[in-house]
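**Student:** Predicted model and sequence follow; I will ask about them next.
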Amino acid sequence: MTPIFLASSSPRRRALLEQAGIPFTLLTPRVSEEVDGEPPPPHQLVERLARRKAAAGARLVDRGLIIGADTIVVFRGRVLGKPADSAAAEEMLHLLQGASHDVFTGLAVIEQPGGRTMTAWERTRVTFRTLTDEEIRLYAATGEPADKAGAYAAQGLGAIFITSIEGCYFNVVGLPLARLAVMLAGFGVHVLALAAGRPAFINKGRLEE
């Protein structure tokens, strides 16, 4: 079987791959998310960063498929990444409350050896209800927004703010599984065939049931 690697430090992406029954090895290469010059459109930005992460992971392995992903929130043309602190999280939530925003995730899969690369992106529209200042303060104080693009977690407490999601829910969490499954099939790896055997998760050479 072709080894699969996830080049990401995100526990949410790891959980989603496990949910899909995909065996993988976790890689956590250091990758800068800074972009020189004028930022490209959101879909190009996340594709570029996903490719950068996958490429960093590909340098660590000799054989296999390396998955990279990057997620951003875009509100009226403004890109919202991960908040630097609680005050930044509150600022983002004040922007998002009572309105709609877009979540973009870029995906990249690189095959080693050879470096064959496939990229894609997904967009989901998310709408928040109106929030009070107290709700925003209390949510920021939980610490949940700390490492989340847009300062909220749709799979966590942030779910109580969301009134509608148009598009892929898993994209909002950080890994659009349907899109990824199609990409892996392009490399001859079929997720349903893997899931049928319920394989264990592989982390740095150690099996975990």
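**Tutor:** Sure, I can see it.

**Student:** Could you use CA atoms for every contact and neighbour count after this?
**Tutor:** Noted.

**Student:** the residue most distant from the middle of this protein, which is it?
**Tutor:** residue 134 (28.7 Å; CA atoms, centre = their mean).

**Student:** Below is structure B, check it against A:
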Amino acid sequence: MSVDPLVLASQSPRRRELLALLGLPFRVQPAAVDETPRAGESPDAYVARTAADKARAVGGAAVLAADTAVVLDHTILGKPQDREDAAAMLRRLSGRAHSVLTAVALRRGDREWALTVRTVVTFDRLDAARIDAYLATDEPWDKAGAYGIQGLAGAFVRSLDGSYSSVVGLPLVETRELLLAAGLLGTAAEGPRQ
């Protein structure tokens, strides 16, 4: 195990709670990076680049970072800018399947490990009253796609194919595999699946 604690390069309380479940000591130091998608950049490339940028932007012997994007029709739905933006996102997601991509990047010294997890989430049909009631809460404002699956919006989810923890913000199985590969959780019989 590392003498210095792992650094989580995220201000997300959800990522902090999920990482704590793996039982590895860590400290939090949010990364300040430009999270603007580049022209022509695919959603997969975007989350992978952003997670890697965050891991590289923070000092520490071992740094873990992640980035999550909600993707509908090949378009990234970021955090809502205002109430109308959030309502528009929820109307677009209503009754449809979308992808949630979470990229995880781990840097230990000069070595890096990375992976991206895709989960397909299908929403129930949301009428205007459900959307308005949800927007009256504090929940949608700091979340990609204007919803948090771990909260009230969990009642919007008709089905989920993939990793629940990845939709929340940190895929636990895959993150554990990266930590094992980096020697931060003992020894790994095999590295992470790529």
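**Tutor:** Structure received. Here the structure is a predicted model, which means the values were calculated and not measured.

**Student:** Map the residue farthest from the centre of the first structure across to the second structure for me.
**Tutor:** Matched to the second structure by TM-score structural alignment, residue 134 of the first structure sits across from residue 129.

**Student:** what does residue 117 of the first structure give?
**Tutor:** By TM-score structural alignment, residue 117 of the first structure lines up with residue 112.

**Student:** swap in residue 69 of the first structure?
**Tutor:** Match for residue 69 of the first structure (TM-score structural alignment): residue 66.

**Student:** Over to residue 16 of the first structure?
**Tutor:** Checking with TM-score structural alignment, residue 16 of the first structure has residue 18 as its match.

**Student:** And for the residue nearest to that match when sequence neighbours are not counted, the neighbour number?
**Tutor:** With CA to CA, 6 or more residues apart in numbering as the criterion, residue 18 of the second structure has its nearest non-adjacent residue at 6.6 Å, and that residue is residue 170. Around residue 170 of the second structure there are 26 other residues, counting by other CA atoms under 10 Å.

**Student:** for residue 40 of the second structure, same thing?
**Tutor:** 8.

**Student:** Would you map the helices across the second structure?
**Tutor:** Applying DSSP state H to the second structure gives helices spanning 13-20, 43-57, 83-93, 128-135, 164-168, 172-181.

**Student:** Show me the strands in the second structure, by range?
**Tutor:** For the second structure, the strands defined by DSSP state E cover 6-8, 26-28, 62-72, 75-77, 97-108, 111-123, 157-161.

**Student:** Nearest to residue 38 of the second structure among these would be which one?
**Tutor:** strand 75-77 (11.5 Å; CA to CA).

**Student:** Residue 46 of the second structure and residue 39 touch, don't they?
**Tutor:** No - Residue 46 of the second structure is beyond contact range of residue 39, at 10.2 Å (criterion: CA atoms under 8 Å).

**Student:** of the two, who's got more company?
**Tutor:** Set residue 46 of the second structure next to residue 39 and count neighbours by other CA under 10 Å: residue 46 wins out with 22 against 6.
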